[in-house]
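Asker: only geometry, no sequence info:
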C-alpha cells in the first residue's frame, strides 16, 4: 500500500471521485449523530454544498443536481463536512428544517432494519411518518 501523505494526512481537500465522477456521501443529524441518508455528490454538488451551506447531491438516476429540500421544504443545513482518510467518501452533519430527510416521509431513510434472527425479513424502527409524501410531492401526470 502506497502512502499518499498529501491525500491521507494533508490539510487540503482533494476529493477522489470514482469513474462515474461521484463520491458517496453519508448524511447524519448534527445533534444526535443519527444516520439520515446516503447519496452521491459530484464535483459541482460538493462545491455548491460548501459554498451555500445547503446539502446538495447528485442524482444518478435523474442525472442532475438535487438540493435537499428545494421541493419538500425539508432543507438540510450543513454544520460540518468531513472527508475520510482516502478522500473518497464524505460525511456531512446537518440540521434539518422540518425534521425529515426521507422522500417517503420518515425522519431517516434508514427506517427499517433486518429483523433479529431473520435472514430477509425487515421491521420498522420508526413508527410514524413525519409528513405525507403525496401532499408534499404533488406530481402532475
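Answerer: Right, received. Where do you want to start? The model shown is predicted, which means the values in this text are computed figures rather than measured ones.
Asker: contacts, neighbours, all on C-alpha from now
Answerer: OK.
Asker: State the distance spanning the first to the last residue of stretch 102-111.
Answerer: Distance between the boundary residues of stretch 102-111 (Cα to Cα, to the nearest Å) amounts to 9 Å.
Asker: take a look at this one as well, against the first:
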C-alpha cells in the first residue's frame, strides 16, 4: 500500500475525480516519498531512462527546466549531467491520470547520451527468448557513445 507523503507546494490530493481530471498538480509519492519519472527524447520519443523524484527534485526540475532526481543508492539529489555534461533540458513535463508517475520529455546536452555506462539510452538491451526456454539480452545499440571512465574518472 502506498501513502501520500505531504508534497509541499503542490495541491493536496482530494477526491479521485479532481486528481484524475482536474487542473492541479498533486503528485502521489510512495511510502519512501518517491515518484517514478520516465524520460524520453523530446524529438524522437526514444525512452532514455527511468529515475525517481521526491518532492524537492520535482520542484527543482519544474523551477530550473533541468532534470533533477533522487538517487536511491546514494540517498542524495543529483542533477542529470552535473558530472558528465549530459544535462537533460526539460521541454515538457506530464503526469499520468492518477498522478503517481511523471514523464519528462527532454533534449540532452553534451554527447546526447543518458546512460552512465556509456550508451545513449539506459534501455540498450532487448530481452530475447526461444522455444527452448533460453532467455538472453541482445544489444540494440552497437557501441557506447562515450567511455564512462573518461567522463567519471572511475569504473562504473
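Answerer: Everything's here; your move. All values reported here derive from a predicted model rather than from experimental measurement.
Asker: can you give me the strands for structure 2?
Answerer: All strands of structure 2, identified by DSSP state E, fall at 35-41, 47-53, 68-71, 76-79, 88-95, 101-108, 125-129, 135-139.
Asker: Dump the ones you listed to a markdown table, plus distance to residue 149 of structure 2 and mean neighbour count.
Answerer: Below are the strands of structure 2 laid out as a markdown table (distance: least, Cα to Cα, whole Å; neighbours: other Cα atoms under 10 Å):
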| stretch | distance to residue 149 of structure 2 | mean neighbour count |
| --- | --- | --- |
| strand 35-41 | 24 | 21 |
| strand 47-53 | 20 | 19 |
| strand 68-71 | 20 | 22 |
| strand 76-79 | 19 | 15 |
| strand 88-95 | 21 | 18 |
| strand 101-108 | 20 | 21 |
| strand 125-129 | 21 | 11 |
| strand 135-139 | 21 | 11 |
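Asker: Between those, which one is closest to residue 26 of structure 2.
Answerer: Nearest to residue 26 of structure 2, of all the strands of structure 2, is strand 88-95, at 9.6 Å by Cα to Cα.
Asker: Now do the buried residues in the top helix by length along structure 1.
Answerer: If you go by DSSP state H, structure 1 has its longest helix at helix 43-52. If you call a residue buried by 16 or more other Cα atoms under 10 Å, then helix 43-52 of structure 1 has these buried ones: 43, 45, 46, 48, 49.
Asker: related to what we said a few turns ago, the strands of structure 2: which one's closest to residue 21 of structure 2?
Answerer: Judging the strands of structure 2 by Cα to Cα, what sits closest to residue 21 of structure 2 is strand 88-95, at 11.5 Å.
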